[in-house]
Structure formats: C-alpha cells, structure tokens
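> Build the 3D model from these lines:
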Amino acid sequence: MSGGRSKSGGSRWDERYVDHVLRPSYELWQQRYWEHFFALQQAHLVALVRAGWLNRSDARAIALALFRVEGSGLRGEPYQGDVEDLFFRVQEQLEAEAGEVAGHLHLARSRNDIDVTLYRMDLRRALLSLHEQVGLLSGALLEQARRHVDTIMPGYTHGQQAQPTTLAHYLAAVLDAVERACRRLEGHYPLVNRSPLGAAAFATSGFTIDRRLQAELLGFDGIVRNSYDAVAATDYLLPFLAECGTLGATLSRFNADLLFWASNEVAALWLPNGLVQASSIMPNKRNPVVLEHIRSRLGRVPALVQQAYALHANVPFGDINDTAENLQPVWHQAVDLLGAAVDLLARVVSELQVDRDLLRRRAGEGFSTVTELADTLVRQRGLSFHHAHAVVARLVEVGREHELPPSTWTPRLLEEVADSTLGRPVSLQEAELQEALDPGHFVDVRRTEGGPAPEQVRAMLDEARAGLEASERWRTDTHARLDAASQQRLQEVQRLVDGANPFDERRGDRSE
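Just a heads-up that it's a prediction; the model follows:
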C-alpha cells in the first residue's frame, strides 16, 4: 500500500470499517472541508515557494493542478473504498494533473496539522453564521420591544403573578441576554482564529516554512505557536460549545414563556397560520407546534455539549481521533440544531401578536399591584415599609377570604385593616388608593435605571440598538478581512500561474 491507496485498485479495508468510519469521514470532507482544503493547499504552496523549497516551474504546475482538481467533479463522486480518505484522492488527482512534482506539496506538513487547520476554518465559519443568526434574533426582539413599550402585562415569579411590567421590559431582558451571547462569540473568535498549519505531525518539519505567512493567507489572526499544542488542544472548541449550551438554555426559557402565553387558558399570544398546524380530527385546533420544535432542538444542544466533553475523558493530550475527527460531527450537530432554533425563534418573534387589552387587564388582577400600595403608604402617610407591608398583606388576605379584588377596595376597608394590624387607622383618599392599585401607574413610577417605566425601557432599547449595530460592524469587518486574505492568496497563486516573481520584496525575500 502506498499513499493511502490499495495497489490492487479494490478496497483493502474491512467493509464494516468502510461503512462506519472511512466512508462517513470521506463524505464529511466533501461536504464541509472542500473549499477550506483547497484554500489551505494554495496557502501552503505559496509558503513553500517563498521558503525556496519549490521552483517556479513546479509551483506553476501544482497551482494549475489545484485549480483543475478543485473545479472537477471529484467533490460529488462517491467513495470507492480504494483510498483511505479524501486527502489521498486529491493527492492522486494532483499527481495525475501535474506529475510527480505534485508530491512536493506535502513538504513541511502532515495530515495532522491539515486536519486541525480545517477544523478551525470550519468552526470560524460556523461561529460567524451563528453570530449572524443571533443578530437577526436580536433585531427581531428589538423591533417587537419597540412596539410594546406601553403594553402592560403581568410579570411572574415562581410561576405566580408578581408585579406588572411591560412586554417591552420583558423582551429587552431577553434581548440583553442574547446580545451578551453575541459579545461572547466575538470574544471567542480570536481563540478560534489561530492557525495550526506548519506544525506537521506535532514537531514541525526539517523544511522550515513561514507559518505566519500561511496564517495570513488563510485569514487567521496568527498562529498557535507551540506545534504540539497546535495539533493537540481543543480549548478553542469546547468554550464555544459551552456558549452554545448557555445560549440554548436562555432561549429555551424564553420559548417556555411563549408556549405558556400561547396556551388556550392564557391566550395572550397569537401566531400566524404559517407557524401553526391543525389537527386531523379536531377542527378547532391551532397548535403552535413551531415552539415545540424549537424546544426539542434546544433541548438536544446541552446533551451534545456534554458528549463533546465526555469524548475528552482519559484521552491523551495529542493527536488522537477521539478529540479530532470523532469530535467534529458532535459540534456540527449541536450548532446546526441551535442555529435552526435561533432561526425559527427569530421568525416567531417577528410575527407574533399579543392581546394588549387582555394583558393589561390581567396585570391588574391577582393582587399584583399591591406592592405600589405599600410604597404609597410609605410615601404619603409616613409608615415604615415593614408596617406598610404588614397592612397590605392583611388586605390581600381579606380580599382572598371574601373574594374582594383590589378594584373593590375602599379607603374605609384600608382604615379597618390598618387599625386591626397596627392598632391605629391609616387611610388614603379614593383617588390615591385607585392610583396606587393601577398597573399603569405601577409601571410609570418605576423609573430607576433598568426599570419598566417607558423612558427607561426606551433608553435600554437605544443602547441595545447601538450594541446590535456594533455587532453587525464586527461581523462585516471580520468577513472583509477573510475576503481580503482570500483575494491575497488567489493573487499570489495567480502570480505563480502567470510566471511572475512570487517573492514580495517588502518581506525581504529574494528571487531564485
């Protein structure tokens, strides 16, 4: 066997090994790494020429072969079982195009550093894609919140009505959590975007090469300096997966609230027909199953994150399949599920409608405004909050015992309850009492920074808009840097094809 190929032309591998290991790996390379692999080949070719390991004639032949093989139908061809993996199939085709000199392309590298470089290129693409999807969700939350700054609704703690707030205040809270996820993705990108290429198996190579040039041509911010670390470490991936789990957990809680609001008993949220399904037997049903599909996708993400960590248990720190090839499909699935859930959720947020009147009415029920009544007794009658709390708590007990909602409370009832609780009467004017129990007033007076008062929420949304725009600029700038690196790499390769001097005098290199 030579070069990962069976000399007989058939497969030397057991059919089970082919079915369960080799073919899936081959197809994964075809699906996810094809463009990255040829970009890597081009960058490595330029670096070999710069280092003086290839003359211009051989480099030109290899460059042309790379263009031809990349544009061939090889990517779509099924695995035949006669080579170990796609690397060897491509190498075989390059030699068919360029001759024996194509073998020089493998100087100063190994499949080890090739693999981990491709993994990082694939991960940064996934990170940027997820960042964009999260940005779209942030935008949907922002726009929906702007529509509902004055939409009063009940807020809940421990599953029970607690105090009035606004839908915008709630959505702004979710938005803040989602935007923090964007910040963390941006902060994680520099850890991902370091090049392992040139590390070879793990000890570099006797063919000295400019690893920083390779990194530059592939759009990396720099290199993973220690060559052993370059092929062994996975700490560029695991924190990203942990972030996926964190974001998934946050969105799962938000989705649970949406499901609650969409239930028949609450009936506060309505989704358009394009996001609901009917029943085959019950004509009355409008099932918001999109939220169930979101829930199931988000629910699987933490399990996959745990699986990724489990693959590291008692595994040596080095190049090994457990934390290399076998780890990739795990994070692929986690990110695909999370991305689908984020995409669906962004659509739900954009399209949902709420019953404003119903929400406001319910915000005044369930004694949820009585905290403001206690506050009013402190402000207007000089009670300590401890005493005011005791009076209002007793009022709530009386209301529940005698089925007297706050809308029926009178100044006389307040006097009687205060007298029995404190030993002295305390009362308010009718207008003062009704204002204290009004959910709109409750919201309006909570003007502390971060509170639900409209001016506070608008300020938070303005700040969120600025953060969203900053994220969009970061993503645009990052894509621009990657595009510039790609253009630079292609120009360098084209210079080889054209027979121009491949050495950049600004780097202090000399032509042969």
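
> going forward, measure contacts between C-alpha atoms and count neighbours the same way
Noted.

> what about the spatially most central residue of the chain, which helix or strand?
Relative to the mean C-alpha position of the chain, the nearest C-alpha, by C-alpha atoms, centre = their mean, is the one of Leu130, at 4.4 Å. When elements are assigned from DSSP states H and E, Leu130 belongs to helix 111-147.

> Could you list every helix and strand in contact with that helix?
Counting contacts by 3 or more C-alpha pairs under 8 Å, 6 or more residues apart in numbering; DSSP states H and E, the secondary-structure elements packed against helix 111-147 are helix 34-51, helix 167-192, strand 194-195, helix 227-232, helix 328-351, helix 454-498.

> Please work out which of those is packed deepest.
Among the helices and strands packed on helix 111-147, ranked by average contacts under mean count of other C-alpha atoms under 10 Å, first place goes to strand 194-195 (a mean of 26).

> Show me what that strand is in contact with.
When contacts are defined by C-alpha atoms under 8 Å, 6 or more residues apart in numbering, strand 194-195 is touched by residues 117, 120, 214-215, 220-224, 230.

> And stretch 423-440, by the same measure?
Outside of stretch 423-440, the residues within contact range by C-alpha under 8 Å, 6+ apart are 152, 164, 360, 363-364, 369-370, 372-373, 376, 381, 406-407, 410-412, 414-419, 441-442.

> Okay, and which of those residues map to strands?
Secondary structure defined by DSSP state E assigns 152, 164 of those to strands.

> are any of the contacts of stretch 423-440 buried, and which?
152, 164, 360, 363-364, 369-370, 372-373, 376, 406, 411, 414-418, 441-442 (16 or more other C-alpha atoms under 10 Å).

> mind listing the helices in the stretch 151-300 of the chain by residue range?
167-192, 211-217, 227-232, 238-262, 289-310 (DSSP state H, counting those that start in this stretch).

> Tell me the helices and strands packed up against the first one.
Packing contacts for helix 167-192, counted by 3+ C-alpha pairs under 8 Å, 6+ apart, involve helix 111-147, helix 238-262, helix 454-498.

> try 6 Å this time
With contacts taken as 3 or more C-alpha pairs under 6 Å, 6 or more residues apart in numbering; DSSP states H and E, helix 167-192 sits against helix 111-147.

> How far away from the center of its chain is the helix it packs on?
6 Å (C-alpha atoms, centre = their mean, to the nearest Å).

> ditto for stretch 393-411
Using C-alpha atoms, centre = their mean, the mean C-alpha position of stretch 393-411 is found 48 Å from that of the whole chain.

> Let's compare: structure for the following, please.
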Amino acid sequence: MSAPHEPEPGPAAARLTGRIRSTPSALLHEEVLEPQFTYEAEHLLPWYAAVEKVLALEYRRMGLVSPAEAAEIGRVLHGLTRDGIAADPAGNMSDLAFALEQHVERGLGHPVTAWHVDRSRNDLQATAQLLFGRGLLLDAAAALLDFGLAVHRLAERGTDLPMVGQTHLQAAQTMTPGFYFAAVSEQVQHTLRRLLATYDGMNLSPLGSGAMTGQELDWDRALMAELLGFSAPGRHALAGVASRAWVLELAAEVSLFGSALSRFTSDLMDWGSGPYGFIELPDELSGISSAMPQKKNYPILERIRGKSAHLSAYYFDMLLAQRATPFSNMVEVSKEAGANLRPMFATLGTTLRLFTVVVERMGFAEERMREAAEREFLGGLTLANELTLRESVPWRRAQVIAGRYVLAAHAAGLRPRQTSPDLLSAAAGEQGVTLRAPAELLAAAFDGAGELYRKTTAGSANPESVRALLAEQDTEYERLAGAWTGHRARVDAGLARIDELLGLSAPGSPA
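Next up is the predicted model:
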C-alpha cells in the first residue's frame, strides 16, 4: 500500500521549518495570530528591536559577523516602524519574531550567514516582554509619585482642622483631614517601596536562556543584560523562559493598592454625601441628577472605586492563566497569561489621574467639620483615662462611669462642652465612687480640638506629630523619586549605549 500523497511545503514552511508543511489556517490567523501580532507590533516592537541590536553586537564580539555587517543590521533595525512589518501567514506565519528576522534579511545588502545562529524565539520573547513590562512599571511609578505628592500637599492643608474620626462607621475620636491623608500618603509610599523591590526582583535578563537549557555559543550574558538596563542576567535558563512570576508579582501589588484605593474612596464618598458635607469638588468634576435639580453628585468617586475593582480582576485573570501549567516555555503563559498586563496598567493610570485631580481640587467644609466634631462626645477615652489617673478608679469601672455620663448627657440634651459635674458624680456614685474634682475631669475630656493635643505618641493625630510625619514623608518622596529616576536613567543609558556601539544616531537625526 502506497503512502498517501503529502502536499508540497508552503512558502512559510519552506523558509521557516521542515517540520510543518502548511501555513496557519485562516481561523487561527484571524482569531489568534493576527491580533497577537498587531498588539506586539504596536507595543513591543521597540523592545524586540533593542534585543536584536544587542544580539548583533554579540555576533560581532564573537567574530561571527563583521563590524560592517553588525552596523548594517543595526541600521535596518533602527529604521523599523510599525508600518514596516505585517502579519503574513504565508510569509512569516504571522509571528513578530519571524517578521522581524525577515525584515532585516530583506534590508541587508548581502546575506549574513551567521546572523541568528544559536538563537531561539523563547528567550527573545521573554526578554522583550520583560522590557515592556518594566517600562509599564516605570510609567506607573511616576503616576503613583504624582498622586502621592498631591495627597501629601492636601494633608499639609488640614493638619489643624478637627473632624470626626470613625470606627465601625460610628463617631469615635477627634482627628484631622491632615492626619487622614497622611495615612493615604503612607500607603502610597509603602506601595512604591514594594514596587521597587518587585522591580529589583524582575530586573534580571532572560537573554541567553535559549529555548530552555541555555545556548551553545559563548554569549556574554552579563554584557547583554547591562546594555538592556538589567541589573544582571537570570541565573537559570529554564526559569528565564518559563517563569512569568514577575507578571503575577506586579499584578498582585497593583491589586493590593487598588484595594486600598477603594477604601480611601469609600471614605471620600461618605464625606461628600448629604449627611456629612465635609468635602466639596468643583462643578467640572461633578454630576447632576436628570430628575432632581437640587442634587450635585460626585460620580468621579464612583468611577475611581469602580475602576479599582478591575485591578484585582486583572490579577486573578493572570493568576488563573498560569496556574497548573507546565514549568516550561508555553504560549499560554507567555502570551495569554500576560494579555491584560497593559490594560491593567492603563486602568491603574486612569484611576491615579482621576484620584490625583480629586485631591488637587478638593475643598474642606471647615465649619461643618468642626461643628460635627463638637457635637459628638469624642472625649470618652480621655474621661476614662482621667478617672483612672486622677481619681484612681479601676480602668474598667472608669469605662462604665464614662459611658454612663455620656448616656445621661445625651438624655439631658447636653452637648459635649456643656458639661455637668452633677451628672458625672451621679454616674460615679452608681459605681460606688466619690469624685473629688468632677468639673476638672470633664473640662479635660471635652475641650474640643484640645483632644488632638493630648495625644503624645509618634504617628498620632496630634498636629505636631502629623507635621513631623509629613516632614519624614517629604524626605522619603525625594528618596523614592531618586530611586525610580535612577532606574529609568539606567534603561535609557543602556539603549543609548547600544546605538552608540553600533554607530547609530538617534531616530530621525542625521547619521
């Protein structure tokens, strides 16, 4: 029985591999390959080109291509634009790496035999994707710094303004908006520090890992890593092409920060609501009701909180796309699992820009905030402390007496500053306690803004403590900005060095 007739290899199969005899199907091209090609050509092409330039330098160093050939390869790559390549099932199997290789070959004056010897798409793609992700992180860090500094300026405006602080959604203790927004600023700095650690952990070059077990030629992985702005080459070839842990780490940090943003936004939504009216946004950041002309809404806060939910959804998308996959080079991990990396950072950027303009334009309704603080019996803890420290009342009994006094004062229609020593003495008498100076106890406990200054611990709502913290944050913002600026400068310097070594000028300038 004769073997079935096999079709002749198509153009792509003939040029790219001897293993497959046909080009990708129309369905695969239209639904998967072309959209992936378009995305990578739009967003990752400069990074692919940078890696290829470094490889050309290495071929030159190893003596496999001449200096003139390396320079020519560099020039072809240097002039490449998105319009210069296209997904072509018959010509490049709709693969960006193949399209880039063929673009260079077409642009050379003569074939360069050794170019692309001992090479794999696996570490090329892993490196380009990591460079792309690193760039997204650098941009996000800049937006996060802008947001943090705006929050810090807002905190400085409100360090002495008393307002009600809540626990369990109930009035609890006196604080200030400066104290509150200093906490937001602390969270921003915490996130920036964690992202710096993530950057350091991910900033290891996969280039030289090959397909999975390393490469056969004497590639200088340390030099290639340095030129691409990495701190060092990754230490394990399989991890270089198989691991996308950096994607999950970035997404996890963004998700955690998004959760914190949602909580801060929830507070602002409460503060801006009718029953509170503590803050106000300008008309251009506000909305209206189509039916109720008396209303002024703040849908921008709803947008911020709503968008923060997407950040966690993106993290779970990436996590689920990686779990239970083999630890090797997999399209599922390298492309599908990271498909939402850019949308996640785009959403984070939008959320931060919206929140930044909110804190820059926010106004405090100072009289309403003060009046609300003066209306609540926020000095209950102070009264209990005073009962114990001045009158030697056991602490738990002091708590009962303070609570009984507040209950009686409410029943009598008193406000906190309308103190009644008789009511306090009566509450103490119910517990078998005789007070020596009830009026002094009440004056110490319910003196309005003075409650802030009774706090003595570092990190408290005491305005002096808040100002000290904000000064420390000032210094930390300078350090963090310097660290992130240094990372970007290292990347830029490496890319410039690559072009310099190839004898290339900046794009658009004369050679």
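
> before we move on, back to that, give me the range in structure 2 that the helix holding Leu130 of structure 1 lines up against.
The aligned range for helix 111-147 of structure 1 in structure 2 is 121-157, by TM-score structural alignment.

> and what of stretch 227-241 of structure 1?
Counting by TM-score structural alignment, stretch 227-241 of structure 1 sits on residues 237-251 of structure 2.

> who touches the matching stretch?
The set of residues external to stretch 237-251 of structure 2 that reach it, using C-alpha atoms under 6 Å, 6 or more residues apart in numbering, is 123, 126, 202, 206, 209, 212-214, 315, 327-329.

> Which of those residues sits closest to Ala337 of structure 2?
Within the set of these, Tyr315 lies nearest Ala337 of structure 2; the separation is 10.0 Å, counting by C-alpha to C-alpha.

> Tell me the residue in structure 1 aligned with the closest one.
Aligning on TM-score structural alignment places Tyr315 of structure 2 opposite Val305 in structure 1.

> Buried residues, stretch 436-455 of structure 1. List them.
Residues 436-444, 446, 451-454 are the ones in stretch 436-455 of structure 1 that count as buried (16+ other C-alpha under 10 Å).

> before we move on, what about stretch 245-263 of structure 1?
For stretch 245-263 of structure 1, the neighbour count (16+ other C-alpha under 10 Å) marks 245, 247-252, 254-255, 258-259, 261-262 as buried.

> and what of stretch 142-155 of structure 1?
In terms of neighbour count (16+ other C-alpha under 10 Å), stretch 142-155 of structure 1 has its buried residues at 142-146, 148-155.

> Stretch 286-299 of structure 2 now?
Buried residues in stretch 286-299 of structure 2, counting neighbours by 16+ other C-alpha under 10 Å, are found at 296-298.

> Can you give me the end-to-end span of it?
Across its full length, stretch 286-299 of structure 2 reaches 7 Å between end residues, using C-alpha to C-alpha, to the nearest Å.

> Then stretch 410-421 of structure 2?
End-to-end for stretch 410-421 of structure 2, by C-alpha to C-alpha: 14 Å.

> counterpart of Leu269 of structure 1 in structure 2?
In structure 2, the residue matched to Leu269 of structure 1 (TM-score structural alignment) is Ile279.

> Give me the spatial nearest neighbour of that match, chain neighbours excluded.
Excluding the flanking residues, the one nearest Ile279 of structure 2 by C-alpha to C-alpha, 6 or more residues apart in numbering is Phe364, at 4.6 Å.

> number of nearby residues for that neighbour?
Using other C-alpha atoms under 10 Å, Phe364 of structure 2 is surrounded by 18 other residues.

> and of the contacts of strand 194-195 of structure 1, the nearest to Arg300 of structure 1?
Distance to Arg300 of structure 1, by C-alpha to C-alpha, is smallest for Arg120 among these, at 23.4 Å.

> how near is the closest one to Arg89 of structure 1?
Distance, Arg120 of structure 1 to Arg89 of structure 1, by C-alpha to C-alpha: 22 Å.

> Have a look at the two and say which one is more surrounded.
Under the criterion of other C-alpha under 10 Å, the comparison of Arg120 of structure 1 against Arg89 puts Arg120 first, with 22 against 18.

> Which residue, other than its chain neighbours, is closest to that one?
Leaving out its chain neighbours, the residue that sits closest to Arg120 of structure 1 by C-alpha to C-alpha, 6+ apart is Val192, at 6.1 Å.

> mind checking what that neighbour lines up with in structure 2?
Per TM-score structural alignment, Val192 of structure 1 is aligned with Met202.

> Could you find the counterpart of Leu480 of structure 2 in structure 1?
In structure 1, the position corresponding to Leu480 of structure 2 is occupied by Ser471, as judged by TM-score structural alignment.

> Now that match. Nearest residue, chain neighbours left out?
Using C-alpha to C-alpha, 6+ apart, the closest residue to Ser471 of structure 1 is Cys182 (7.1 Å).

> how far away is the aligned residue in structure 2 for the one you found from His487 of structure 2?
Using TM-score structural alignment as the criterion, the counterpart of Cys182 of structure 1 in structure 2 is Leu192. Taking C-alpha to C-alpha as the criterion, Leu192 of structure 2 is separated from His487 of structure 2 by 13 Å.

> cool, and Ala493 of structure 2?
10 Å.

> what sits against Thr213 of structure 2?
When contacts are counted by C-alpha under 6 Å, 6+ apart, Thr213 of structure 2 touches 237-238.

> Quick one: map it onto structure 1.
Aligned against structure 1 by TM-score structural alignment, Thr213 of structure 2 finds its counterpart in Ala203.

> Same question for Arg375 of structure 2.
Counting by TM-score structural alignment, Arg375 of structure 2 corresponds to Glu365 in structure 1.

> Might you report the residue contacts of its match?
Taking C-alpha under 6 Å, 6+ apart, we find Glu365 of structure 1 in contact with no residue.
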